[in-house]
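> Quick one: sequence plus predicted model below, questions after.
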Amino acid sequence: MPPLMIFAAGLGTRMAPLTDTRPKPLIKVAGRSLLDRALEMGRQAGADRIVVNTHYLGGQIADHLAGTDVAISHEPELLDTGGGLRKALPLLGAGPVATLNPDVVWTGPNPLATLAQAWRDDMDALLALVPLAQARARLGGGDFAIDAQGRIARLGDFVYAGAQIIRSDLLADIPDQVFSLNLLWDLLIARGRAFGMVHAGGWCDVGRPEAIAEAEAMLAETHTQAPQTHV
C-alpha cells in the first residue's frame, strides 16, 4: 500500500452553515468524523505513512490529530488538489501515492486496498469509480467512461469516487503552482495510462448538509449484512 494523502484543506462552502465554525473533515456522520473515517480506511488498507493537508480552520484539524503519527502539510494559501499533493511530497516520499477525499462515505470492500491490489506497472493513475446511477447524493453527471481494458476517458456514466493511486513524480511536469489533479489526469488519459476500478459497494457524496442523513441511511441499510468496511 503506497503512502496516503488525505485532502482536508478545502473551504467546505457547500456544507455551510455547518462549516462556519469547523472544517468539513471534522463534521460527523453516524457519530464519527469524516476525517476519522478516512484515517481508518487508510490504516485498514495498510498505509504506513499518512499525510493530511490543511488550510481552512487547520488548527482544529491539527488539534484533532495531536498525538497521532499523521503528518500535516499546512497550506497558507490554497493550492488545489494537484498543488497540495506536490507540496506534501517531502512528507509522502517518492513513487506512487494514494489520495483520498474524506467527504465520502463508503460501504463494501476497502477501496484503497482494492486499488493497491489492482495497481500495475503500466499504470500512471488508477481511479476508483462508481456508476452514476449508484452515486448517492451526487449532483451533476458522470466524469468518465471506462473501456474493456480499464482505461478511462472523459465524459461517461462513471463518477470519480474520491480515491486513487497516482505516480507522484509526474507532478513535476506541470509548471503551475495552483492546479487541480484534473490537469494531470488529462495528460495521462492522452497517454493511455489512466485506468479506472469500479467500487463494488455503496458510496455517498457528503458534500452538503442534507447528504449526511442519506449517508447515515446507507450505512444503516448495510449494518445487518455480512461484515464489511463501513467508512
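It's in.

> going forward, measure contacts between C-alpha atoms and count neighbours the same way
OK.

> who's in contact with the closest residue to residue 93 other than its chain neighbours?
Counting by C-alpha to C-alpha, 6 or more residues apart in numbering, residue 3 is the residue found nearest to residue 93 once chain neighbours are left out, at 7.7 Å. Counting by C-alpha atoms under 8 Å, 6 or more residues apart in numbering, residue 3 touches 47, 48, 49, 50, 92, 93, 96, 97, 98.

> Now, those that are in helices?
residue 92 (DSSP state H).

> Report the buried members of the contacts of residue 3.
47, 49, 50, 92, 96, 97, 98 (16 or more other C-alpha atoms under 10 Å).

> Do a quick rundown of the helices in this protein.
According to DSSP H, the helices that the chain contains are 34-45, 58-65, 80-92, 111-118, 181-191, 211-222.

> list the helices and strands the last one packs on?
Taking 3 or more C-alpha pairs under 8 Å, 6 or more residues apart in numbering; DSSP states H and E as the contact definition, the neighbouring helices and strands of helix 211-222 are strand 28-29, strand 104-108, strand 203-205.

> cutoff 10 Å now
strand 28-29, strand 104-108, strand 203-205, strand 229-230 (3 or more C-alpha pairs under 10 Å, 6 or more residues apart in numbering; DSSP states H and E).

> can you give me the angle that helix makes with strand 104-108?
10 degrees (axes from the mean of the first three to the mean of the last three C-alpha atoms, to 10 degrees).

> buried stuff in helix 211-222?
211, 212, 214, 215, 218, 219, 222.

> what's the answer for the fourth one, then?
Residues of helix 111-118 classed as buried under the neighbour-count rule (16+ other C-alpha under 10 Å) are 111, 112, 113, 114, 115, 116.

> and here's the other structure:
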Amino acid sequence: MSLPLMVFAAGKGTRMAPLTDVTPKPLIEVAGRTLLDRALDLGRAAGVGRIVVNIHHLGGQIRDHIGTQAAISDETDLLLETGGGLRKALPLLGPGPVITMNPDVVWTGPNPISALLDAWDEGMDALLMLVPIARTHGRQGGGDFSLAQDNRLIRKGELVYGGAQIVRPDRLAQIPDQVFSLNRLWDLLIAEGRAYGLVHSGEWCDVGRPDCIPLAEGLLR
C-alpha cells in the first residue's frame, strides 16, 4: 500500500535556539545528515507515494534543500500548526489516508512508517506510532497515551507519541479554526473509538533542543 507523506517542517524551532536563528530546525544535522533528510529517507524506504513538506520559518532554505524531492505547502504568511497545516496541504496530498511525520526525532529499530503501513486497517481513522517513555531519550514531561486491549487510544499514560501516524483527514473540515493542532482531530476520533496506537519496538530521541543532538548521535551509534 502506497500512501502520501506529509512532513511537518514549518515550526519555528524555538527550543532549538540559537541554532535555529540561522538554520531551520529540519535542516539541522545529526550524525552528518539533516533531520529532514532522515525523515524523507524513512518515507522513501517505506515506499510512500507523493511527498509534501510545509515551510514557514526560514522556509526558503528548506525549499532550496528539497528541490524536486517533494511538493511545498507554503505557510510563510501564517503558521497553521499541525492540524491547519495538514488541512492546507490536502490539495497536494490527494484524497484518502495520509502519513504524517515530524522530522525532529530520531528512531532506532524498524522503520516506523513501514510498521504503520503494515498495521493499518481500513476500519481505522488514525494509527499513531507510540514509544514507551522508558525507551525515549531527550523527552521532557510524561507520556501522552495508553492503549485499550484492542489498541484503541486512551488519553494519558506512559506511551509517548513519536511523531509518525497514518490518519484520515476528512474530519478536519469540521474544525472551524484556521490555526490548530492535530490534537483537535485526535480528540474527535478518540471519542468515537476510531483512533488506534502502535507501539514502536525500538528507541526514540526527541531532537528539539541543542543538548538533544549528542543524545541522538549516541543512540544512532
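Structure's in. What do you need? Treat the numbers as computed from the prediction; the structure is a model and nothing was measured.

> TM-score for these two?
Both chains were compared after superposition, and using TM-score structural alignment, normalised by the length of the second structure their TM-score is 0.98; 219 aligned residues with a C-alpha RMSD of 0.7 Å.

> Residue 147 of the first structure is nearest to which of the helices and strands packed on helix 211-222 of the first structure?
Of all these, strand 203-205 sits nearest to residue 147 of the first structure, with 21.7 Å by C-alpha to C-alpha.

> distance from that closest one to the second structure after superposition?
Compared with the second structure after fitting, strand 203-205 of the first structure has a mean deviation of 0.5 Å; criterion: mean C-alpha distance after the TM-score superposition for the first structure.

> Report the buried residues of that strand.
203, 204, 205.

> Quick check: closest non-adjacent residue to the first one.
Spelled out, that is residue 203 of the first structure. residue 106 (4.6 Å).

> looking at it, the one you found is touching residue 201, isn't it?
Yes. Residue 106 of the first structure is in contact with residue 201 according to C-alpha atoms under 10 Å; the separation is 7.1 Å.

> Those two: which is more packed in?
residue 106 (25 against 17; other C-alpha atoms under 10 Å).

> Spit out the contact partners of the more buried one.
If you count contacts by C-alpha atoms under 10 Å, 6 or more residues apart in numbering, residue 106 of the first structure has them with 37-38, 41, 161, 199-205, 215, 218-219, 228-231.

> Please apply the same query to residue 179 of the second structure.
Neighbours of residue 179 of the second structure in contact, by C-alpha under 10 Å, 6+ apart: 78, 79, 80, 81, 82, 83, 84, 85, 87.

> Run a quick neighbour tally on the counterpart of residue 43 of the first structure in the second structure.
When the second structure is aligned by TM-score structural alignment, the residue opposite residue 43 of the first structure is residue 44. Burial of residue 44 of the second structure is recorded as 15 neighbouring residues (other C-alpha under 10 Å).

> likewise residue 74 of the first structure?
20.

> Residue 96 of the second structure and residue 112 of the second structure: what is the separation?
20 Å (C-alpha to C-alpha, to the nearest Å).

> follow-up on the earlier one: who wins for neighbours among the contacts of residue 179 of the second structure?
That'd be residue 85 among the contacts of residue 179 of the second structure, by other C-alpha under 10 Å, with 27 neighbours.

> what does that one align to in the first structure?
For residue 85 of the second structure, the residue aligned by TM-score structural alignment is residue 84.

> and that match, what is it in contact with?
Residue 84 of the first structure touches 5, 7-9, 52-54, 73-75, 77-78, 177-181, counting by C-alpha under 10 Å, 6+ apart.

> Please pick the buried ones from those.
Buried, going by 16+ other C-alpha under 10 Å: 5, 7-9, 52-54, 73-75, 78, 179-180, out of the contacts of residue 84 of the first structure.

> and these as a markdown table, adding distance to residue 29 of the first structure?
Putting those into a markdown table (distance: C-alpha to C-alpha, whole Å) gives the following:
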| residue | distance to residue 29 of the first structure |
| --- | --- |
| 5 | 21 |
| 7 | 18 |
| 8 | 16 |
| 9 | 19 |
| 52 | 19 |
| 53 | 21 |
| 54 | 20 |
| 73 | 25 |
| 74 | 25 |
| 75 | 26 |
| 78 | 26 |
| 179 | 30 |
| 180 | 27 |
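
> Looking at the helices and strands packed on helix 211-222 of the first structure, spot the one closest to residue 140 of the first structure.
Closest among those, using C-alpha to C-alpha: strand 203-205, at 11.7 Å.

> what sits up against the closest one?
For strand 203-205 of the first structure, using C-alpha under 10 Å, 6+ apart, the contacting residues are 101-108, 129-131, 134-139, 161-162, 211-212, 214-216, 218-219, 230-231.
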